[in-house]
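Visitor: below are the sequence and a predicted model for it; my questions follow.
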Amino acid sequence: MSSHVSNQARVIPLRPDPRPAPAEPAAVPPKEPLWRDVVGDVLRRERLAQERTLKDVADAARISLPYLSEVERGLKEASSEVLAAAAHALGLGLADVLALGRSELLRLATPPAGHAVRRAAPRQGEVRLAA
């Protein structure tokens, strides 16, 4: 008769693990685009469509080249004066840039086909008016 001895240790926890069991990841809604990113994309797209350099537009708008670059990349939130100057340097009005930005924002914010938009349900006693 031979006895079999295992070389594996048996671990007995002294106390239960305080960490909760991992849950299934919740569906994360798509992140809404930031206005500064959208406006920066519009300015860059318009500049490139005109085949102009960043330096050319910055000089025409009287904006520093590094600052305009940061605005185009969505790193800086430009004032309305800066946006108007950049727009005019591109031969556009501020309203044109804002309209292009609005169109882009709507395109980016539209959920993909088959995805319903969830709206918060009214709370008890809450009144919502539609215009």
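Guide: Everything's here; your move. As the structure is a computational prediction, the values presented were derived from the model and not from experiment.
Visitor: use CA for all of it now, contacts and neighbours both
Guide: Noted.
Visitor: which SSE is the spatially most central residue of the chain in?
Guide: Computing the C-alpha centroid of the chain and ranking residues by Cα atoms, centre = their mean puts residue 33 first, at 3.5 Å. Counting by DSSP states H and E, there is no helix or strand that carries residue 33.
Visitor: check contacts around it.
Guide: Counting by Cα atoms under 8 Å, 6 or more residues apart in numbering, residue 33 touches 105, 108-109.
Visitor: pull out the buried members of the residues you listed.
Guide: Neighbour counting by 16 or more other Cα atoms under 10 Å classes residue 105 among those as buried.
Visitor: could you list which of the contacts of residue 33 belong to helices?
Guide: Among the contacts of residue 33, DSSP state H puts 105, 108-109 in helices.
Visitor: just those residues now: which is nearest residue 29?
Guide: In terms of Cα to Cα, no member of the ones in helices among the contacts of residue 33 lies closer to residue 29 than residue 109, at 11.1 Å.
Visitor: against that first model, consider the following:
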Amino acid sequence: MAEIIPLPRPVALPAREPEPLWRDALGDRLRRLRHERGERLTDTADRAGVSPQYLSEIERGLKEPSSEMIAAVAGALDVTLIELTAGVVDDLRARAASPAAVGCRASLALAA
């Protein structure tokens, strides 16, 4: 009779947090810009030509706004699309460089 040889068990990788979505990072950046200006949702929404509810949903990452909507809100906050986009990218890079994210990557590299 043949001998049964157990197969090696797969190595469990540490759980890692999902990367933030663009819409979440965009919403965080827009909210920060609005707060820095000391504005209410209605102030910015009126200038952008959107409803306060819609702007709130963008800020909370619940909506995927069109490029036209992003441009309108950016304009209402007196920033260019380039400035806004660069700020969102900087925020995403900062999150990726946080100690928790680096530790997670190092753990994955060691497991490989």
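Guide: Happy to help now that I have it. Since we're looking at a predicted model, the values are computed, not measured.
Visitor: picking that back up, across to structure 2, which of the contacts of residue 33 of structure 1 hold up?
Guide: On the basis of both residues aligned by TM-score structural alignment, their matches' Cα atoms under 8 Å, what survives of these in structure 2 is residue 105.
Visitor: and the contacts of residue 33 of structure 1 as JSON lines, adding distance to residue 89 of structure 1?
Guide: Listed next are those as JSON lines, based on distance: Cα to Cα, whole Å:
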{"residue": "105", "distance to residue 89 of structure 1": "23"}
{"residue": "108", "distance to residue 89 of structure 1": "26"}
{"residue": "109", "distance to residue 89 of structure 1": "29"}
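Visitor: just give me the closest of the contacts of residue 33 of structure 1 to residue 81 of structure 1.
Guide: residue 105 (21.1 Å).
Visitor: which position in structure 2 pairs with residue 73 of structure 1?
Guide: Under the alignment (TM-score structural alignment), residue 73 of structure 1 pairs with residue 60 in structure 2.
Visitor: quick one: its match and residue 79 of structure 2, what's the gap?
Guide: According to Cα to Cα, to the nearest Å, residue 60 of structure 2 stands 20 Å off from residue 79 of structure 2.
Visitor: who has more neighbours, those two?
Guide: Legend: neighbour count by other Cα atoms under 10 Å for residue 60 of structure 2 and residue 79, higher for residue 60 (17 against 14).
Visitor: thought the match of residue 73 of structure 1 was touching residue 28?
Guide: Yes: the criterion here is Cα atoms under 8 Å, and residue 60 of structure 2 meets it with residue 28 at 7.2 Å.
Visitor: what about residue 107 of structure 2, helix or strand, and which?
Guide: Going by DSSP H and E, residue 107 of structure 2 is in helix 99-111.
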